[in-house]
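Participant: Following is a predicted model, sequence given first.
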Amino acid sequence: MRFSTRKILFSGIAAGAAVVALGGAAAASGHQAADALPVAPGHEGEGEYTAGNYWLQVRELTADGEGFGTAVAPGTTYYSKTLHGSDSWKPTVLKFSVGEAPEAPTVFSYPIPAEGLGVSCVASGTEAAPQVRCETTDAR
């Protein structure tokens, strides 16, 4: 069988694109881990949001879209004490966007975990191709 450099190059590009697409789909799907991650001491039941090399906008919202948001500077971590809301306000979802605009389009969503559990979310990739991964944390 004869292979040309051109065929090998295109085969490699196609295989690479398939790996990137599958990896992106897996990262975008998000999940609540069955075995929750350990939590940073002093931050039990909180949201932990770590930005990649770009601004990460995080919003803790109710089903009606009401809630609070914060901008996390590139390469830093923010801890949220409002993850589970208050007596009068209960968020149900985390929504993430990138850039400095607070109302930028959502690139990833994750459900608020049960009371007493926290969440750890880490952004990676680039601003043009962001990836956000969240996992439920447990103080136990």
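Facilitator: Yes, it's here.
Participant: going forward, measure contacts between C-alpha atoms and count neighbours the same way
Facilitator: Fine.
Participant: how many neighbours does residue 68 have?
Facilitator: Burial of residue 68, expressed as a neighbour count using other Cα atoms under 10 Å, amounts to 15.
Participant: what's the spacing between stretch 80-90 and its chain's center?
Facilitator: Using Cα atoms, centre = their mean, to the nearest Å, the mean C-alpha position of stretch 80-90 is found 19 Å from that of the whole chain.
Participant: which residues are contacting that stretch?
Facilitator: Contacts with stretch 80-90, where a contact means Cα atoms under 8 Å, 6 or more residues apart in numbering, come from 45-48, 60-62, 91, 112, 115, 118.
Participant: So residue 70 lies in a helix, does it not?
Facilitator: No - using DSSP: H, G, I helix; E, B strand; the rest coil, the secondary structure at residue 70 is strand, not a helix.
Participant: dropping in the other structure now:
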Amino acid sequence: MEFTAKRVGVAVVAAGAAAVAIGATVMAAAADPVAPEVVSATPADAGHENEGKYTAGDYVLNVHELDDDGQGTSTAIGPRTTSYSKTVHGTGSWTPTVVKFSAGRDGDGPIVFSYPVPAPGRTVDCVASGTEAAPQVRCETKPAR
């Protein structure tokens, strides 16, 4: 194979693009961004007005309600199960600011989605889908009834 300036240039550009893509992926994972709040007009489920609602997909969903220091509670929810959290707005001396999700039986697995805790008088409704290897979580902020 003959190396020409054009082939070398194309190879360098392709390698540079791959390096940028890998670097962006690593930086995005390290930054652990919080998804923007999505507001719904549908009210919270009756009887659960001030609670977070989390529905797992076909795998164990780990829900981490955390404050700014990363302290908080974690709950594992079984496959195809819905759980309500009375601590989504805190316990009096502790107030969470973000809900983070991981998938699988290892509760300390990588965070796959983060969502801000809504203001008092509003609640969060999150539904997991996809697979354990490629989990997806969608959350909405809903008004209390």
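Facilitator: It's in. All figures in this text were calculated on a predicted structure; none of them were measured in a lab.
Participant: Tell me the one of the contacts of stretch 80-90 of the first structure nearest residue 19 of the first structure?
Facilitator: Within the contacts of stretch 80-90 of the first structure, distances to residue 19 of the first structure taken as Cα to Cα reach their minimum at residue 48, with 28.6 Å.
Participant: what lines up against that closest one once you look at the second structure?
Facilitator: Structural correspondence for residue 48 of the first structure with respect to the second structure (TM-score structural alignment): residue 53.
Participant: Where in the first structure does stretch 85-102 of the second structure align, residue-wise?
Facilitator: Equivalent residues of stretch 85-102 of the second structure are located at 80-97 in the first structure, counting by TM-score structural alignment.
Participant: Which residues belonging to that stretch are considered buried?
Facilitator: If you call a residue buried by 16 or more other Cα atoms under 10 Å, then stretch 80-97 of the first structure has these buried ones: 80, 82-85, 90-97.
Participant: Could you do stretch 106-118 of the first structure as well?
Facilitator: 108-113, 117-118.
Participant: rewinding a little: who's in contact with the match of residue 48 of the first structure?
Facilitator: Each residue near residue 53 of the second structure by Cα under 8 Å, 6+ apart is listed here: 82-85, 123-126.
Participant: Can you classify it as helix, strand or coil?
Facilitator: strand.
Participant: if we can go back for a sec, just the ones in strands from the buried residues of stretch 106-118 of the first structure, please.
Facilitator: When those are checked against strands using DSSP state E, the ones located there are 108-111, 118.
Participant: Now the residue nearest to the spatial centre of the second structure: closest residue in space, sequence neighbours ignored.
Facilitator: Using Cα atoms, centre = their mean, the residue of the second structure that lies closest to the mean C-alpha position is residue 113, 1.4 Å off. Counting by Cα to Cα, 6 or more residues apart in numbering, residue 113 of the second structure lies nearest to residue 101, which is 5.3 Å off, once chain neighbours are set aside.
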